[in-house]
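Participant: For reference, the sequence and a predicted model appear below.
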Amino acid sequence: MNRTAVVTGLGFITSIGNDRAAVVDSLRRLRPGLAAIEFLGNPAISVKVAGTIKEFVTESPVWRDWRFPARYDLSRETLRSLSPHGLYALCATEQALADAGLANEALTDGGTGLYCASAGSAFLLHHHLAHMHAVRGERGNPMGVVASIAGTLNFNLAAHYGIRGAVGGFAAACASSSHALGCAVDDIRLGRQTRMLVVGAEEVNAETILPFAAMRALSTNPDPLTASRPFDRARDGFVGAGGAVCLILEEAEAARRRGATIYCEVAGWGQAADGYNVAVSHPEGAGLAAAMRRALADAGVSAGDIGYVNAHATSTPAGDRSEALALRAVFTTDGHHPRVSSTKGLTGHPLSLAGVMEAAFCALAFAEGFVPGNVNLVEPDEACAGLDLPRASLAEAPDLMLNNSSGFGGSNVCHVLRRLSG
């Protein structure tokens, strides 16, 4: 495999900003995107903070009631089969195509594919099934299935853009979009595709986020400025979030021939499962450590070459500890001390969107020459001993970065990203 995959376009609808400039500013300044929220109009619910999406109003199950920035000119026919997170995904993809300098016509030759990640829209699924039961199955929305089930992103985006290459969706909980990105890299390296759109998206509503409260996985801290605190001793759970990110990959020579601006190369990736528990990470981080080592081997680099790690750390007590121990096993025990931070202190945890969003953050860090810091890190957990956890964002430009993701069932995926000179 002598072909390489490079990042040429990025698009963002996130809690910390809805375009590249806003996201960069939030990452540099450590400006969180979390806000107070009252789920289901019930003040007794203990979860009171979420990573919300500004400029978009999508609380209604009826698309005609939605409000979004006027710069996105979307037709009735496009909107009627979308979920709220499908709307986010389409807007993020429009940004990424503009960022990459690609016209829609470039996507239809079979050389471009699309991989997506989301859990579907539990919100719309609940709405449509409730209606079905109310009318005893005699009527239903003809777009209800394609707007709500787990493949809704790939259904809608592939049809909207006329994509004729590889199209698929990934479901591996919070590692989903990292799987999508890894498989997209392989399709380019193997010569199966010239270009891949990788899209992750999730919603910010009770149906998507609140079920995690029953698992005691969500923070009950009511302060939006401090509720998400990865690696901190006082963390008490993750803060749910949503949004969408589109990352465009291209074969490097094809990108250069058309004069594309290249953010970085995705130099390698690896995955490994814990084989331990349906919901809890391996207590020693065994699977994540194996995934990191496999990613490094695939990229042909050593642990000492990595300058920055964007950690998966979601602010849960068990998960952050597991990742800290995995990082120590791969790096610290051999005397390596890359900078490590979790940007979820800013964004909250957007579930299956997390992997591609944070890979895109790494691409921005290459382009802008900085490393994001750890917001809300006051007293690191003792499991973090020896890790370099900068509190503030740093004006540094490492040549190699590692991006970690973990999901239910012990699914761990890691990517190595490389700065390209010239």
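Facilitator: On my side now, so go ahead.
Participant: rest of the way, CA atoms for contacts and neighbours
Facilitator: Will do.
Participant: Which residue lies closest in space to the spatially most central residue of the chain, excluding its sequence neighbours?
Facilitator: Compute the mean C-alpha point of the chain, and by CA atoms, centre = their mean the closest residue is Ala354, 2.5 Å away. With CA to CA, 6 or more residues apart in numbering as the criterion, Ala354 has its nearest non-adjacent residue at 6.6 Å, and that residue is Cys174.
Participant: Verify the stated contact: the residue nearest to the centre of the chain with Ala172.
Facilitator: No: the pair Ala354 and Ala172 does not pass the contact test of CA atoms under 8 Å, sitting 11.7 Å apart.
Participant: that older thread, Provide the secondary structure category for the residue nearest to the centre of the chain.
Facilitator: When the structure is split into helix, strand and coil by DSSP: H, G, I helix; E, B strand; the rest coil, Ala354 lands in helix.
Participant: Over to Asn277?
Facilitator: For Asn277, the secondary-structure state derived from three-state DSSP is coil.
Participant: So what's the residue count around it?
Facilitator: 11 (other CA atoms under 10 Å).
Participant: give the contact list for the residue nearest to Ala354.
Facilitator: Taking CA atoms under 8 Å, 6 or more residues apart in numbering as the definition of contact, the neighbours of Cys174 are 351-355, 405-408.
Participant: Put this next to the first one:
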Amino acid sequence: MRRRVVVTGMGMITPVGGDVESSWTALCEGKGGVGPITLFDAGTFATRIAAEVPRFDLGAYRTDADRWRDHSRTSQFALAAATQAVAHAGLETSEVDPSRFGVYLGSGEGQQDFGRFVELVHGSSKSGKVDTAAFTRMGRHSLHPVREADQEPGNAAGHLASVFGARGANMTCQTACAASAQAIGEASEFIRRGVLDVVLAGGAHSMIHPLGVTGFILLTAMSTRNDDPARASRPFDRDRDGFVLGEGGGVLVLEELEHARARGAVIYGEVAGHGSTADAFRLTDSHDEGRGAVAAMRIALDDAGLDPSDIDYINAHGTSTPSNDSIETLAIKKVFGDRAYAMPISSTKSMTGHLVSAGGAVEAVACLLALRDGVLPPTINLETPDPACDLDYIPHQARERRIDAVLSNSFGFGGQNTALILRRFAG
């Protein structure tokens, strides 16, 4: 029998709350976190709204915050979420063999100092050509070495390893919007196979910087509902016009069942199954028949040993783009058949925006809390049903219902797909 993987701790930082419980309360109450961008001057951008983490201060979570003050928001979100998760798990490093303690994150680049880069290019240019020697000389004096080093997406996982003494496998997943869900799924395999006993798994990311926003604008993927930010993220609605960029982090403490029992840990759920696939279709679009999403969900069900009838709730990828929402709906119908119409589904991105590499982890935490409390968070801003999106998306208000198994979908740019199945722990 394969080793079982349970969740013993959770932490998250989101645009609607600074920790697990405040975020969960906001999600259940249908409170959104979208507003004007304040992290840089977006006045000339086509999209000027985002879901920022307001007034974030690492000092609220860690006594060594000064050590990290020059590091990226991505790294700081990871540290804050992991610190919460380890405390929530009641985990002492002395209880874990450090060689069997790992980290697996989905994460991305640090903040890009685009303005400084432009200044360097202009300052080192003559007659339309860049003097590379002058560019290098100026850069050495004006760019911050810590901030530049933290552009490396794998640094966040390394930071967690150093802080918590995790000397086992240290991994970073970069499958875009599927990254942190895939990290959780693959981390569970390290435990199942007996390689590790405990893993900090999840993700952190902030792309709310000029280069990140510019890239998505060029793809025409983001909402331009700048005058009405609270209603901009509207998954499955007929009038949706793109996603809203968010930021934050979510980390789970994954633990082998007997290891958790031996230290008397509280168990919040079990990672029952996961599936990851690629559309192998097109960089910017999902396959129009949802073939990768369908395959990921079916692999996850098979991995969990469950039938479609065993799933009680789906936390949808639900980005609020015209293409994603209709294709995900189609994929759910293909996997669940007629049951799809009776299945409660919601998109918490309607409130948090799209946290990119951190999205799957935050949504996994929401699923575990739904299992714990018997409350299904709503999809807000679903005002005008889209005929192509005709399932039960829990519009406007949370719904009370006991559930035992949930499916969380995360589909990434480039055709990456991950499906996680989390279930109520039954000894």
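Facilitator: Everything's here; your move. As the structure is a computational prediction, the values presented were derived from the model and not from experiment.
Participant: need the contacts of Cys174 of structure 1 in TSV with distance to Thr226 of structure 1, can you?
Facilitator: Formatted as TSV, those follow (distance: CA to CA, whole Å):
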residue	distance to Thr226 of structure 1
Leu351	19
Ser352	23
Leu353	22
Ala354	20
Gly355	23
Ser405	22
Ser406	23
Gly407	24
Phe408	25
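Participant: Just the buried subset of those residues, please.
Facilitator: Buried members of the contacts of Cys174 of structure 1, counted by 16 or more other CA atoms under 10 Å: 351-355, 405-408.
Participant: Find me the equivalent region of stretch 226-243 of structure 1 in structure 2.
Facilitator: Under TM-score structural alignment, the alignment places stretch 226-243 of structure 1 onto residues 231-248 of structure 2.
Participant: Kindly name the residues of structure 1 that line up with the helix ranked longest in structure 2.
Facilitator: Ranked by residue count, the top helix of structure 2 under DSSP state H comes out as helix 73-89. Counterpart in structure 1 of helix 73-89 of structure 2, with TM-score structural alignment as the criterion, is residues 84-100.
Participant: same thing with stretch 412-424 of structure 2?
Facilitator: Under the alignment (TM-score structural alignment), stretch 412-424 of structure 2 falls on residues 407-419 in structure 1.
Participant: And the matching stretch, how far out from the chain middle?
Facilitator: Averaging C-alpha positions (CA atoms, centre = their mean, to the nearest Å) puts stretch 407-419 of structure 1 11 Å from its chain's average.
Participant: Same check on stretch 16-23 of structure 2?
Facilitator: Shown here is stretch 16-23 of structure 2, whose average C-alpha point lies 15 Å from the average C-alpha point of the whole chain (CA atoms, centre = their mean).
Participant: And that stretch, what's buried?
Facilitator: Along stretch 16-23 of structure 2, these residues count as buried under the neighbour rule (16+ other CA under 10 Å): 16-20, 23.
Participant: Start and end of the match of stretch 226-243 of structure 1, how far apart?
Facilitator: Stretch 231-248 of structure 2 has an end-to-end distance of 20 Å (CA to CA, to the nearest Å).
Participant: before we move on, the earlier item: of all pairs in the buried residues of stretch 16-23 of structure 2, which one is the farthest apart?
Facilitator: Longest distance between any two of those is 10.2 Å, between Val16 and Val20; criterion CA to CA.
Participant: I'd like to know how many residues surround the aligned residue in structure 2 for Ala201 of structure 1.
Facilitator: The equivalent of Ala201 of structure 1 in structure 2 is Ala204 (alignment by TM-score structural alignment). As a burial measure, the neighbour count of Ala204 of structure 2 was computed by other CA under 10 Å and equals 39.
Participant: and the strand or helix carrying Ala204 of structure 2, how far out from the chain's middle?
Facilitator: Using DSSP states H and E, Ala204 of structure 2 falls within strand 198-206. Computed by CA atoms, centre = their mean, the chain-centroid distance of strand 198-206 of structure 2 equals 9 Å.
Participant: Show me what that strand is packed against.
Facilitator: If you count contacts as 3 or more CA pairs under 8 Å, 6 or more residues apart in numbering; DSSP states H and E, strand 198-206 of structure 2 packs onto helix 73-89, strand 101-107, helix 179-192, strand 247-256, helix 359-373.
Participant: okay, and the next helix or strand after the last one goes to which residues in structure 1?
Facilitator: The one in question is helix 359-373 of structure 2. Counting by DSSP H and E, the element after helix 359-373 of structure 2 in chain order, helix or strand, is strand 375-376. With TM-score structural alignment applied, strand 375-376 of structure 2 matches the range 370-371 in structure 1.
Participant: still on that earlier bit, and the match of stretch 412-424 of structure 2, what's buried?
Facilitator: Under the neighbour-count criterion of 16+ other CA under 10 Å, stretch 407-419 of structure 1 has 407-419 buried.
Participant: Out of these, which is nearest to Asp399 of structure 1?
Facilitator: Compare each of these with Asp399 of structure 1 using CA to CA and the shortest gap goes to Arg419, at 5.0 Å.
Participant: list the contacts for the closest one?
Facilitator: Residues counted as contacts of Arg419 of structure 1 (CA under 8 Å, 6+ apart) are 263-265, 366, 398-400.
Participant: at 7 Å instead, please
Facilitator: Taking CA atoms under 7 Å, 6 or more residues apart in numbering, we find Arg419 of structure 1 in contact with 264-265, 366, 399-400.
Participant: related to what we said a few turns ago, how far away is the match of Ala201 of structure 1 from Asp19 of structure 2?
Facilitator: For Ala204 of structure 2, the distance to Asp19 of structure 2 under the criterion CA to CA works out to 14 Å.
Participant: now Ile311 of structure 2
Facilitator: According to CA to CA, Ile311 of structure 2 and Asp19 of structure 2 sit 27 Å apart.
Participant: How about Ala342 of structure 2?
Facilitator: From Ala342 of structure 2 over to Asp19 of structure 2 the distance is 32 Å, taken as CA to CA.
Participant: One more: Ala260 of structure 2?
Facilitator: Here Ala260 of structure 2 is placed at a distance of 23 Å from Asp19 of structure 2 (CA to CA).
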